[in-house]
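Undergrad: below are the sequence and a predicted model for it; my questions follow.
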Amino acid sequence: MKAIFVNLRTWRKTPKKCFDKGFTLIELLVVVSLIGVLSAIAIPQYSHHRERGFDLIAKHSLRVTAVAEEAYYVEHGEYIDCNESNCSALLPNLDPIPSGVQLNITTNADDFIGTASHIKGSGEVYRW
């Protein structure tokens, strides 16, 4: 009889212990709301940094193309018109332009004007 009484005591305590091991609904709501606030702060910063990185790629491509144009002018005595698709073929010292960069070089008798932007960037057009 004593063994049955001991089993009944532990049986009554078992469900209560199970409920003590979890989180309450309020605690879960607080954690979810904190995650939401932190992600609302972090996601715009992340997208801004990505746009800035793509803009730097466009700036770098424009700078490298301008240097290649100057080298071409020193050798041939003239500048050459090109865009992102044919600049690397026309200018011998130029590596291929990265994908997504919109580059345009227009020339006149003594000078050239270069513009560059990136499709995934901020939309700003850089000029040389």
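TA: Alright, I've got the coordinates.

Undergrad: from now on I want contacts and neighbour counts done on CA atoms only, so please keep to that.
TA: Will do.

Undergrad: quick check, central residue of this protein?
TA: Nearest to the centroid of the C-alpha atoms of the chain, with distances taken as CA atoms, centre = their mean, sits Arg50, at 2.6 Å.

Undergrad: which residue packs closest to that residue, ignoring adjacent ones?
TA: Nearest-residue entry for Arg50: Gly121, 7.6 Å, with adjacent residues in sequence omitted and distances by CA to CA, 6 or more residues apart in numbering.

Undergrad: packing partners of the longest helix seen in the chain?
TA: The residue-count maximum for a helix in the chain (DSSP state H) belongs to helix 25-76. Packing contacts for helix 25-76, counted by 3 or more CA pairs under 8 Å, 6 or more residues apart in numbering; DSSP states H and E, involve strand 101-107, strand 112-118, strand 126-127.

Undergrad: can you tell me what sits against whichever helix or strand comes after it?
TA: Secondary structure here is assigned by DSSP states H and E; on that basis, the next helix or strand after helix 25-76 toward the C-terminus is strand 82-83. By CA atoms under 8 Å, 6 or more residues apart in numbering, the residues outside strand 82-83 that reach it are Leu90, Gln102, Leu103, Asn104, Ile105, Thr106.

Undergrad: let's bring in a second model and compare:
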Amino acid sequence: MLSRRAGIEGFTLIELMIVIMIIAILAGIGIGSFHVVKLSAYKVTLQHDLKNFVKAQEAYTTDHGRYLGAAGDFIKWGRPYSGTLAVPEFNFRPSEGVSVEIISGDGQDYMGTPPFIVTAKHEQSKIYYEYDFAVRKTTERQE
């Protein structure tokens, strides 16, 4: 039979292991939830930037009679912003980590073949969005 000395109190090894195990489980749940929230934030950022890119293209068309750019043209976040679409008369700047690229077509003939399509990608996400100017539709894709 084990006896305790008077006045000495503490936790047993089993009690400490149980507390550590509970903390580890809670941390695992928290990290998993954080990852889901982070991916959701990337998706919202991409949708927002793509919507703003389309609005900037519409404004550019009002002034110049055509969309800006052709396949291969892009704009990427940075200090300063980079890419062939980073021109002063085009009022669009992507969010941190985002790049928008024209993957097919030409702004001169956005209804032509191939269609005028742009993508918005985040450097930390495998999900990206495409926008087709001919049918005015956004599609979610995954790398």
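TA: Great, that's in hand. Being a predicted model, the structure only gives us computed values, none of them experimental.

Undergrad: any idea how far the residue nearest to the centre of structure 1 lies from Ser117 of structure 1?
TA: Taking CA to CA, to the nearest Å as the measure, Arg50 of structure 1 and Ser117 of structure 1 are separated by 14 Å.

Undergrad: any idea whether the residue nearest to Arg50 of structure 1 is helix, strand or coil?
TA: Gly121 of structure 1 falls in the coil class when you classify it by DSSP: H, G, I helix; E, B strand; the rest coil.

Undergrad: mind listing what it touches?
TA: For Gly121 of structure 1, the contacting residues are Arg50, Glu51, Arg52, Gly53, Phe54, Asp55, by CA under 8 Å, 6+ apart.

Undergrad: what number of residues lie near the counterpart of Glu51 of structure 1 in structure 2?
TA: Matched by TM-score structural alignment, Glu51 of structure 1 corresponds to Leu39 in structure 2. The burial metric for Leu39 of structure 2, expressed as a neighbour count using other CA atoms under 10 Å, is 15.

Undergrad: and Leu39 of structure 2, what is it in contact with?
TA: Counting by CA under 8 Å, 6+ apart, the residues that Leu39 of structure 2 touches are Ser125.

Undergrad: pull up the gap between it and Phe11 of structure 2, please.
TA: 41 Å.

Undergrad: same question for Ala24 of structure 2.
TA: Taking CA to CA as the measure, Ala24 of structure 2 falls 19 Å from Phe11 of structure 2.

Undergrad: out of those two, which sits in the busier spot?
TA: Ala24 (12 against 7).

Undergrad: trace the more buried one over to structure 1, please.
TA: Residue-level alignment of Ala24 of structure 2 against structure 1, with TM-score structural alignment as criterion, gives Gly36.

Undergrad: residues touching that match, list them.
TA: When contacts are counted by CA under 8 Å, 6+ apart, Gly36 of structure 1 is found next to no other residue.

Undergrad: for Phe19 of structure 1, same thing?
TA: Counted by CA under 8 Å, 6+ apart, Phe19 of structure 1 has zero contacts.

Undergrad: cool, and Tyr128 of structure 2?
TA: With contacts defined as CA under 8 Å, 6+ apart, the neighbours of Tyr128 of structure 2 are Lys43, Leu46, Thr119, Ala120, Lys121, His122, Glu140, Arg141, Gln142, Glu143.
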